[in-house]
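Q: for reference, the sequence and a predicted model appear below.
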Amino acid sequence: MSRRPYEPGPTPEEVAAAVTTNRCDGRITVSVTGEIDIATAPLLAEALEEALSDGVTRIEADLSGVSFCDCSGLNVLLGAARHARAHGRTLRVAGVRSPQVRRLFELTGTPMITTEDPASAPGPP
């Protein structure tokens, strides 16, 4: 029996989410990088709440830098989308590149909040 040496995974600092907000052409884009989970979802929630209170009608959540999202992050996105609709605004998710995140949306039936055409999305590897 051979043993492989222990190789540690990424540190929490390397996978923690970073959230930035940009306002352009009457739209606010909330860009996220890293992982969205129970520990980092509040960062996304806070940024989306601020965007929704800004008064713009279009908000985009750019997940192109997200490598992982669990149900905590999905819940934040769905809650923000409901809030936006209730106030006559739109929230769209864009840039989903991670196969894991795409699969989460597919399994939960939530691709309707993405701006991407599901037919043009790449399939599983």
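A: Noted; the coordinates are in hand.
Q: every contact and neighbour count from this point should use C-alpha atoms.
A: Will do.
Q: residues contacting residue 92?
A: Neighbouring residues of residue 92 by CA atoms under 8 Å, 6 or more residues apart in numbering: 59-61, 81, 113-115.
Q: ok, second structure coming up, stack it against the first:
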Amino acid sequence: MTPDHGSAVVVQASPALFLITASGDLDLDDIHPLEEALTAATQSRSRCTVLDLSGVTFADSVALNTLLAAHSAHRAAGRPWAIAGPYSPRVERLFALTGARRVLPPASDLSAARRLAGCHGDEHTDARRARRAHPFRRPGPSPSG
């Protein structure tokens, strides 16, 4: 069991790139926002998807299953995608022990991931066109109730 560090998932979308940035712990309690973001990515009109896992400190088998499912969904939809790393030591260990690193290798950084996914180009134009970044949050009780 890991300390409760929580997680955050933020999405930025432009015509060229659907960028998902995850941070913190990705486990059974915190995976739903990432699942939603990855589903939105496969349905997006953006040319490609980049998932930035460089800020993820912990991932469990539920997170790994989610990533493998997203990999399959992107392939089935014919959507290019890549994962930006580097992975934290704990995430790297999970991927190394399961062999998933062969299927989900991280690019060294965001620029490398964009190139790997084939969505490199004018990153400054993409940033200007990108919709405001918005977090995917797990639904919970309202502050008033």
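A: Arrived safely, thanks for sending. Predicted, not measured: the structure shown is a model, and the values here were computed from it.
Q: after superposition, what is the TM-score?
A: Once superposed, the chains reach a TM-score of 0.76 (TM-score structural alignment, normalised by the length of the first structure), with 106 aligned residues with a CA RMSD of 1.9 Å.
Q: corresponding residue for residue 33 of the first structure in the second structure?
A: Taking TM-score structural alignment, residue 33 of the first structure has residue 23 as its aligned residue in the second structure.
Q: wait, what's in contact with that match?
A: Contact analysis of residue 23 of the second structure by CA under 8 Å, 6+ apart lists 7-9, 53-57.
Q: in the first structure, which spans are helices?
A: 12-15, 41-53, 71-86, 99-107 (DSSP state H).
Q: related to what we said a few turns ago, pull out the buried residues from the contacts of residue 23 of the second structure.
A: 7-9, 53-57 (16 or more other CA atoms under 10 Å).
Q: returning to what we had before: out of the contacts of residue 92 of the first structure, give me the two with the largest separation.
A: Spatially, the most separated pair among the contacts of residue 92 of the first structure is 81 and 115, at 12.7 Å (CA to CA).
Q: higher neighbour count, these two?
A: Between residue 81 of the first structure and residue 115, counted using other CA atoms under 10 Å, the more crowded position is residue 81 (21 against 15).
Q: mind checking how far that one is from residue 26 of the first structure?
A: 18 Å (CA to CA, to the nearest Å).
Q: residue range for the longest strand seen in the first structure in the second structure?
A: Identified as the longest strand of the first structure according to DSSP state E is strand 58-69. Alignment note (TM-score structural alignment): strand 58-69 of the first structure is matched to residues 48-59 of the second structure.
Q: tell me who's in contact with the alignment partner in the first structure of residue 91 of the second structure.
A: In the first structure, residue 91 of the second structure lines up with residue 101, judged by TM-score structural alignment. With contact taken as CA under 8 Å, 6+ apart, residue 101 of the first structure is in contact with 66-69.
Q: same thing but 10 Å
A: Going by CA atoms under 10 Å, 6 or more residues apart in numbering, residue 101 of the first structure touches 35-36, 63, 66-70, 74, 107.
Q: about what we covered before: would a markdown table of the contacts of residue 23 of the second structure with distance to residue 86 of the second structure be doable?
A: Formatted as a markdown table, these follow (distance: CA to CA, whole Å):
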| residue | distance to residue 86 of the second structure |
| --- | --- |
| 7 | 17 |
| 8 | 17 |
| 9 | 17 |
| 53 | 7 |
| 54 | 5 |
| 55 | 9 |
| 56 | 10 |
| 57 | 11 |
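Q: still touching in the first structure? Go through those residues.
A: Compared against the first structure with both residues aligned by TM-score structural alignment, their matches' CA atoms under 8 Å, those retain 7-9, 53-57.
Q: spatially central residue for the second structure, please.
A: In the second structure, the centroid-proximal residue (CA atoms, centre = their mean) is residue 51; its distance is 3.2 Å.
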